[in-house]
Structures are given as C-alpha cells and as structure tokens.
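*Asks:* Next comes the sequence, and after it the predicted model I'd like to discuss.
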Amino acid sequence: MTAQQNTSTQAEAPAAAAAPGTATATAPPARNGIRLRAPELTGRRWINTGGEDLTLQDLRGKIVLLDFWTFCCINCLHVLDELRPIEEKYGDVLVTIGVHSPKFEFERTVEAVDQAVERYGVEHIVLDDPDLVTWQAYTARAWPTLTLIDPEGYIVASMSGEGHSAGLASLIEELAAEHEAKGTLHRGDGPYVPPAPVERDLSYPGKVIRLADVPGHEGNLLVADSGHHSLVEFDPNGTRILQRIGTGVRGRTDGADDTAQFSEPGGITELPRDLADAAGYDLVIADTVNHLLRGVRLGAPGEAAVVTTLAGTGEQFMVGAHDNVTDKPGAQAPFEEPGTAIKLSSPWDVLWSAESERVVIAMAGNHTIWDFDPRTGVVRQLSGTMNEGLRDSASSDEPAWYAQTSGLAPAADGTIWIADSETSALRRLDPRDGTVTTQVGVGLFDFGFQDGPAAEARLQHPLGVAELPDGSVAIADTYNGAVRRYDPLTKTVSTLARGLAEPSDILVVLPEHAEGTAADAREAHLLVAESAAHQLTAVSIPAEALVVAEGAQQTTRPATTIGDGALEIEVGFTVPTGQKLDDRWGDPTHLQVSSTPPELIASGAGGQDGMSRSLTLNPEVRSGVLHITARAASCDGEPGGEIPLHAACHLYQQDWGIPVELEAGGDDVLRLDLRGTN
C-alpha cells in the first residue's frame, strides 16, 4: 500500500492524487498519457489583484505556476528570488500565484501576510490560504512546493524545494511552444496589480548597532534598512538621519554610498579599530539576499562611505553541489576557503567575536554558523551539518543541527547566543570547543507563548538576541511580538514587553558614562528594531517581568497514516529536458532521514546515497514527524553523453517534515516528489 493524501475531486479527474506530480487520473491523453485537472484555488482572499477574486477559468490560456510558500521559511524566500528572472522573461505567458500556506500561528493573520508580501517584494498575485485548503487539494507536503499548470488547466509538473529555475524555464518554453501551435496560449499582461508605493524613512529594519570606535561616528546608530536595500546612520538618539548608504534599489554593486547596492541587508558588526585600519573597512554587513558579506568604510563625516565585497560570489551555496567553491569542483564540508571563492547562503546576522577574533556568521540559508577572518579573507564552516533540526553538540566531533540561524549576540564568557528561528529556540555556542546547548526550544514544529521553566517555555520564530548587563538574555520573539528574557541562573523565561510589531533585533542601551555597575544595569533600556512598524522603539526593562501563559502549540497539518512496521520511502526525481544526472563524483542523489521523536525510527535513519530508503518503525511510538531531505545534482547535457567541460550544473534539494500516525495494516510505502512531471 502507498501513503497518500486526499485531493479535490474534479469532473475530469475523479481519482485521488498522491504526493504532487505522482497522481494518475482518467482524463484526455497528454504528453505522457496522463492528464490531471488542476483543482480550483480556494482561500481567504487574493492579494495583488486590485481587489479582484480569481478562478482557474479566468487564467485559461496562461501557463500558471503555483508557489506554495510560507514567509518564515528561508527556502521559500530563496525560491522567490529564483522566480524573479523567470517571471520577467515569461511575463506575457506566465502567471505566478503564491499560495501562502502558514506554518506558524502568526502567519495565519491577515496583517502578517500583507506585510510579508510587501517586505519580500513579491511581485505576483498571492492567494491567502490560512486553512491550507488549496495546499491539501494539491497534496503539498513541503515548503516550498511548485506546481505548473498548462493553459488548458491541467497539472503538468510538481516539484519541491529549491534549484528548479532551469528546469522550470525549459518546461515553460515547451508549454508555450506546444500551446501556441494548438492555439490555446494567450499572450499579454496577467492579473497582477502592483500596490501603491509607500514613503517611509525605514522599511522593515532588520538589525541595529551602536557605532563604538569609528572616528567621527562614535555613538551613532546604524540600521539595516532591509526593505530599502540600504543602511541608514542615525544620530545617537535615533531621531535624525545622518546618511544613507546604498541607492535603495536591489542590486550588488560595490562603490561609494550613492552608487552601492544591497539586497535586503541584515546583520551589521563593527571591527576593532586596529583591525579596521589594517583591513580598510570599519563594518561587516550580512547582505542576505545577495549571499554576500560586504565591507563598509564610513570615512570622516561628510565623506562618502565605500562598500566592497568581502566574501561570497553572489550565487547561493547549494548543499551537496560540486561547484560551491570556485576552481575546486567537488569540494565538500567542512569548508575553509578564500571568501570570494566560495558561495554563501543567506547570511542573516554577523558578530565580531573577541574570543575567536573572527566575524561569526549566522548562515540561515543552510542552517549553520560560519566565520570570516578579516586578516586573511578566509571563510570557514564553524558549526552545524547543514541538516535542518534541533540537535545539540557535546564537541566539534558531534556537529549540532540548527534551523535558520538568525540572530547572534556575545556572552560575557566568550560564548555566543543564537536565535535559531525555525526551531523557535535559544541556543548557545562555545566557539572554543564547538559545544552547542539549547536553552529554550523543543523542535521544528513546537512553538508558543509560554513563560516559566525553560524546559516548558515556548517562543515563536525569534530573530534577535542580546545579553543584558545582569547576564540574562533578551530575545526578540518576533512572531509573538514580544521581548522575552531568559535567566541562565534560574533557567526560567519571562516577558519584558509585548505588543510589538515583529521585533527583529535588540540593542542594549546603557546610561552615558556607564562603568558596569549594578546602578548602570538598572538604568539600561532596550532599543528594538520593530520591523513591521518600520521604526526603532525604546523599551524599558521592567523591575518585574510579566509571566505569560498562553500555552505551547505545534504546527498542525493533516497526518499521513502509515504502517507500524516496515516502511519504504521513495522520492521521485525527473531530470529536466536538456540535463542529465551529474555522476562524475559518484551517485548524485542522496537521502537524509530522521524523526521526531528519534525513537519513531527503529532502523534505517541517517544519510546515504540514493532516492529510496527502507525503514523499520517502532510500533510503540504511534505518531511523530518524519524528517526527510532529498538532494539530486544534474548538469546540462544529453542523456548517455558526457557532461561538457563548462556545463551549467544544478542542485535540487528539499526538506520534508511529514506528520505521521502509525496504524496496523497502514500504508507501507511513502512516495514523495523532488521533481515530477506529467
């Protein structure tokens, strides 16, 4: 038996569908003999349509691409950027619809979805699907999932994860040619209606620091104005803009402040003065969507700031790909390479570590921690396996697992606090020995707003963190709209403030001429980057913190019923036209399988090559989540032939977290699609 999810029943396709791209149905013949009518699109409302509701019938004649996404998910954000050139090139035949399918409770709210569409520059129509109606109709199982529908309304392909842009372009070309010849293709503008622009000083500010030792800039605030693709320097009070660095247009140009470009910059850190003078730049910036580290030399007041590229190639690091390092095909982890020779993956925050004398990088895109040495320009992988999850490390020999590392802060003892957003966790890394411990948080699908003992406390997608003068930790609990506090001595969590609009970072502000006394600590306050309010907000530290008990939650999606013994996992992957599997270094496919709780899998967990796996499940564990990561590598070339020397190569990857329930006699095969075509 094969594990399936139900799909909408269509007049022309009465059969239920399995995982995307694997369904069969009785329908008119198609390119491979199977045609499945696309289910209707159902949700709460439409965005970017000028107030109009749409049906698939309204889109007949267009190639339709459904992007099942949720805005917490870094892989979904990667796909948004992968789609931009495709949407531009095929805009006269292609309509992209982002089907927003939330993971976290906060992502179900109307305001949050609207803000995400604006924040990430989503320039296509969006269906808001808070109850996952369309998600279930299309049997989506992972964020992101892409489904392609032809001009006659039939599903022709479904694919999960990242890296599908080349294959998508090929399919769109084929569909456009086929349906132009049939007379069923309509060229022209689609239903997308851009929103009216809004003028603001800041737009979704990400991170903020106070400049310490940059001559002529001491005490000023520097803000990553992420939505404006720039940096903004304020006076010490945060009330007057002194300069803006960057044109405000998304790009990656180096140069003076009025020509330099960023793409959604994030973390900022200042180098020690002697090192900055030697390196030639004062600041290191996490240029998140460009997958770069940038250096900024501020210069004397009145002089132009200068931006340079320090690390990254501008292309995204893809786990398992053989071209992540320039001129070193097949290089594998752990990486230690010249910064401009290696690809990065959505660096979200950066921190100067006095302990390691390096810039520490929260590499959100591949769930790791890296560092950068300004003296040598070398980047290295410091912590993490690139597997997504929550696993601690007793030493560097037992690598930790993270999930979208998003915030960094130094601790007084030389360790580093980490906001691990997708596990809603506060973690602690010791860069000296590689140990990682979780202070607050349980796993990928557990969150909430619950204070009290740390083991029972819950956060919801935190993005920022800062150590307070008393040694406790302030956490920007982003999706709860709160600042939380963790006390390492009592191992308890409390709430310092709530009612904030997506706080993304915290700066501790000490009184002028502070000397580190208890009185200074009592007079300290917080400056919060209140991202969705587009402002910096001063927050006092109350003498007595709140204790909130709104409970723990879990991501809820329909569970897949499977048997309570042997289980076969089969992942489908169809190589796009014009490509072949890249087998130059062995099997180009790989599966990593684990579970929550770990006891769910009795045998068969771990990583190995191939796209299938035999598991034995523990019948005493009746429910849980299977975590499955699939990767496949291909290059441009013809099947049966050699891969050309300078062929473009492609890495396809997806992480599934599949809720399962065990039942005697249940399905013993679980089929998934990394890339399937009909």
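*Replies:* The structure has been received and is ready for your questions. Numbering: from 1, shown residues only.

*Asks:* Please make it C-alpha for all contacts and neighbour counts, starting now.
*Replies:* Will do.

*Asks:* wait, is residue 203 part of a helix?
*Replies:* No - Residue 203 is assigned coil when assessed by DSSP: H, G, I helix; E, B strand; the rest coil, not a helix.

*Asks:* need the contact list for it.
*Replies:* Shown in contact with residue 203 (C-alpha atoms under 8 Å, 6 or more residues apart in numbering): 119, 225-228, 531, 534.

*Asks:* then this one, side by side with the first:
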Amino acid sequence: MSATMMPPSAVDTLDWVNARGSIALADLRGRVVILLFWNCDDIHSVNLLPRLQRLSTRFHDGMVLLAVHTPRYTAQRQSLVVSKAAHRLHLRAPVANDADWKAWRAFGIEAWPSAVIIDCEGRVARLLKGEDLADDLEILVGNLLDDAAARDLRRFDAAPGVQGGEPQMSLRFPGGIALSEQRVYLCDSSRNRILECAPDGRVLRQFGSGTPGFWDGNLTDAGLCDPAGLALAGDSLYVADTGNHAVRRVRLASGHIETVLGCGRLGYDSPRPDVGARTLAISAPRALLLRENQLYVSLAGQQQIWRMDLPSEQVEVLAGSGLNAFSDGPALEAGLAQPAGLAYHGGHLLIADAGANAVRALRLADGQLTTLAGAGPWQSGLADGGADAARFAHPEALVSDTGGALYVADTLNGRVCRMQPSGRSNWSVQTLVLPQSLQEPAALAIAGRTLWIVERNAHQVHRLDLDSAMLGKFTIGA
C-alpha cells in the first residue's frame, strides 16, 4: 500500500463491540492508528496480542490500537461472541466485528494477523503481516510519531476508551478440568489460577497468584498466565500454562508449583537431547495427557504433539511437521492445525485438531496419523453421521470412556458429540441432546457415567448423567 493512499471508509461503519460510542478514522488524525486484523481462534493472532498491548502502553500518548475481528466460523459473526473473545483475551483496545469481511476486503488483507498502519495525517503507511510483526511495528510507530511531532501534527489527547465486561462469577472463562476421587481441579483461566475444589464445590486451595506472571513458588506465591489444560497423576497436577508458553507441575502435597517444560517465552525451538526441557522456548501448549510416566503435550502454536519422558526429562516431537496443515501419514510428516485436546483409546493418542475442524488418531505402535472425522481447516460445519459426513467447528477437547466411546467438545458449534467405532475403521458422530444450549464448551472430563463439561463463555461447569441425560450445574463456592 502506498503512503499516499487514504484508508477505506469501511472502517467507519464497523460494529464496535466494546467502544464508548462510534469510531471514525477521521477523528483520530494526529495519532498513529494500528488496525489489527485478527481472529480469536487463530493462535498467531492470540500470541501477538500481548506484544501489541505492551506497545500500546508504551506509545499511549500517540498510538491507537483498533482490533478488527474477522470471522472464520459462523458463530464468530455474532458481536456477543466477539465481545466475549476480547474479554477472554484481556484486550483493552476497541474491538470491531467485521462480520461480513468488508474492512478485510477493502484493505486487501490476506491472512491473520495483519496490521494496517495509518499515519498522523490519516494515510495508510504500511501493511505488516504475521505473528512477528511487532518488532517492525515498534520501529515504524516511533518513526511516524517523531516525524509528526517535528511537523507539529501530533496530538496528545485521550485515545478511544472501552467499556463493558463479564459478570462477576466464581469462574472467568474456565478452560481445563481434572478429576480425582475426592477433588475437582479447574483452570480459572482468565484469572490466571487453578482451583482445587471439594465434590460439593467448596474451594479448598488456589494455585497461582491470580496476577499474570511466570515464577515458581508455593500456592498463591507462583505466577500463571491463562492456564488451559490439566493432567492429574498421583501427587502431581500438570498444567498447560498457555499464556506463559510453558508446562507447570503442582506438587499437591505441598502446593509447590514448578516448571517442567518451557522457559516462559514464546518461541519455536525443537527438542534436542543436549538441551534442557526448561530452556526451550515453545508456543502455546493447550492440553496434556499423562500415561505411564509419559507426558503428551499439544503445542497449538507449533502445530505439533510432543512427548516428555518424566523420569529422564527428555523431550521429543511425536507428531506434526510443524506446518499448519491437514494431512495423514507418518507422524513427523503429517500435518496438524492448532492441536488442542488429547485422549487415549486402544493404543491411539486421540487429538482434537481444533484448527483442522477434525478429530485425529495417532497410532502409538508405529506413528501413523489418521483422521477419524472432520474435513479440514476450511471445511467447518455442523453435521452428524459417519466419518466422511461429520463436520465440526474448532473442537477443543475430547475424553474417552471405559466402553470405547469418545466425547468431543465441538466448541464453536456449542455442542458435545459422542463418537463411536462403526466397523473396523470408521467412526460415527452423534450430537448429545442436552436440555440447554452451550456457550463454547472447551474442556471435558469423565468419571463413571458422569460427563463433566466446562462451558467457557458462560463461566460454568456442568455434570451430565449419561444414562438419564440430566444436566446439573457444579456450583463453585468459597
């Protein structure tokens, strides 16, 4: 884009879901405006947001960040869904719902995330693309503001404010659950903590200070950031500490929290025998599975599944070429797309491949990755049936029962499905009939014939009796 080009007027007609009043680009002359085109379920957009918010704080007297959300799924065309996503991701900037892709098309955007930079005279200065655009953006914004100040064009008045928020509830965008015989563990994700609850919902302990950060310590003296997945074994509770790009371990006897994988910094390192697990920079661990002293980790940002041998602390890539792709075959050559939930079934590691809108199976004996149901990143939908017919929309969690059935949280369709083997190599998908609709079910657990459902956008946890189909709320109390 040329620096002499005026920005399209499509921005002025957007639905700003959290702004105080309407926003017009002409009213922002004298400031550098960053139009961030993003999607709340694109992991690269999510990884970029903290950097841009820090940049917005640094240039608070000269830069305006405007986050333009464009949908990938039908549910994301709703302004309420976009507003909740902004709250879940701690966005403190005005957020627009570009439901019909008008602004996206007007600016010629091709991929998430992309940033259009508008200078203090209201002209398009640059278009930057990709998760790593923040460094270039910081230099560019500084130069544009210096130039505007030298020409007496810079304004220093307040930027557009935001309003609204979520109701005060016991949980805020919960994102993970683990069960023992006497305890329920929940990721209170947007409050950066783990709650240990009694079967009646009483909160017994809190792990994590509640303030986002990355440090080890006991109970509330440790720092977590947007924890999303849990795995429990004996005295250890493992946490996918997504916002810190790390895996943590809670020693339940003492309450001590320590890091087992990741250095707390976003990166794309590959495991090597001579590199310690805690020095690796990784991207967005989302879910965990623990089996026979092997910890399986879904790395949404690296499009891979890793396995960590806990006694030796050795780490290896188990599946995924590292490219955002959708292909079957030998595990290290096959493609995954933002893998999330994990489960085990009959010698297979089952994967909720969220970005691929599919459920995948990795045969552990020979490392072959296959697709059980779902059609790929741009083939989302809502359909039951056999493997070829079934469609999902960003499934984020799954769990298997002792009878061989698999339950899937089809997150952006707002439903839970049951998958069952049909013949030697096929699976059938059927939506569970529930007495109420769900707002982004994002985590599942099972105990006997009770299925636990974490409803992220409603800030609630439910218990479903699989025999009677009765659905009850798990109430969290002090």
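*Replies:* In hand now; what should we look at? Quick caveat, the model's predicted, so the values are computed rather than measured.

*Asks:* before we move on, the earlier item: quick one, which of the contacts of residue 203 of structure 1 are buried?
*Replies:* 119, 225-228, 531, 534 (16 or more other C-alpha atoms under 10 Å).

*Asks:* Quick check: the farthest pair among those?
*Replies:* 228 and 531 (12.3 Å; C-alpha to C-alpha).

*Asks:* So which residues of the stretch 301-450 of structure 2 form strands?
*Replies:* Taking DSSP state E, counting those that start in this stretch as the test, the strands found in the stretch 301-450 of structure 2 are 304-309, 314-319, 329-330, 339-345, 348-353, 358-363, 368-374, 385-386, 397-400, 406-410, 415-422, 426-431, 441-447, 450-455.

*Asks:* Let me have those strands in a markdown table, adding distance to residue 93 of structure 2 and mean neighbour count as columns.
*Replies:* Formatted as a markdown table, the strands of the stretch 301-450 of structure 2 follow (distance: least, C-alpha to C-alpha, whole Å; neighbours: other C-alpha atoms under 10 Å):
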| stretch | distance to residue 93 of structure 2 | mean neighbour count |
| --- | --- | --- |
| strand 304-309 | 31 | 22 |
| strand 314-319 | 37 | 19 |
| strand 329-330 | 43 | 16 |
| strand 339-345 | 27 | 26 |
| strand 348-353 | 30 | 25 |
| strand 358-363 | 33 | 25 |
| strand 368-374 | 35 | 23 |
| strand 385-386 | 42 | 18 |
| strand 397-400 | 29 | 26 |
| strand 406-410 | 29 | 26 |
| strand 415-422 | 30 | 20 |
| strand 426-431 | 37 | 19 |
| strand 441-447 | 25 | 25 |
| strand 450-455 | 25 | 24 |
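
*Asks:* Including distance to residue 177 of structure 2, could those strands go into JSON lines?
*Replies:* JSON lines is the format used below for the strands of the stretch 301-450 of structure 2 (distance: least, C-alpha to C-alpha, whole Å):
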{"stretch": "strand 304-309", "distance to residue 177 of structure 2": "20"}
{"stretch": "strand 314-319", "distance to residue 177 of structure 2": "24"}
{"stretch": "strand 329-330", "distance to residue 177 of structure 2": "31"}
{"stretch": "strand 339-345", "distance to residue 177 of structure 2": "11"}
{"stretch": "strand 348-353", "distance to residue 177 of structure 2": "16"}
{"stretch": "strand 358-363", "distance to residue 177 of structure 2": "20"}
{"stretch": "strand 368-374", "distance to residue 177 of structure 2": "24"}
{"stretch": "strand 385-386", "distance to residue 177 of structure 2": "28"}
{"stretch": "strand 397-400", "distance to residue 177 of structure 2": "11"}
{"stretch": "strand 406-410", "distance to residue 177 of structure 2": "13"}
{"stretch": "strand 415-422", "distance to residue 177 of structure 2": "16"}
{"stretch": "strand 426-431", "distance to residue 177 of structure 2": "22"}
{"stretch": "strand 441-447", "distance to residue 177 of structure 2": "6"}
{"stretch": "strand 450-455", "distance to residue 177 of structure 2": "7"}
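
*Asks:* Quick one: closest of those to residue 226 of structure 2.
*Replies:* strand 441-447 (13.6 Å).

*Asks:* Report the central residue of structure 1.
*Replies:* residue 74 (0.8 Å; C-alpha atoms, centre = their mean).

*Asks:* Just give the closest residue to the equivalent of that one over in structure 2, not the sequence neighbours.
*Replies:* Mapped onto structure 2 by TM-score structural alignment, residue 74 of structure 1 lines up with residue 43. Closest residue in space to residue 43 of structure 2, ignoring its immediate chain neighbours: residue 301 at 5.9 Å, by C-alpha to C-alpha, 6 or more residues apart in numbering.

*Asks:* Looking for the alignment partner of the one you found in structure 1.
*Replies:* Under TM-score structural alignment, residue 301 of structure 2 pairs with residue 365 in structure 1.

*Asks:* and its match, what does it touch?
*Replies:* 74-75, 345-347, 404.

*Asks:* Quick check: the gap between it and residue 242 of structure 1.
*Replies:* 32 Å (C-alpha to C-alpha, to the nearest Å).

*Asks:* again with residue 74 of structure 1
*Replies:* 32 Å.

*Asks:* now do residue 366 of structure 1
*Replies:* 35 Å.

*Asks:* For those two, indicate the residue with more neighbours.
*Replies:* More crowded of residue 366 of structure 1 and residue 242, by other C-alpha atoms under 10 Å: residue 366, with 26 against 16.
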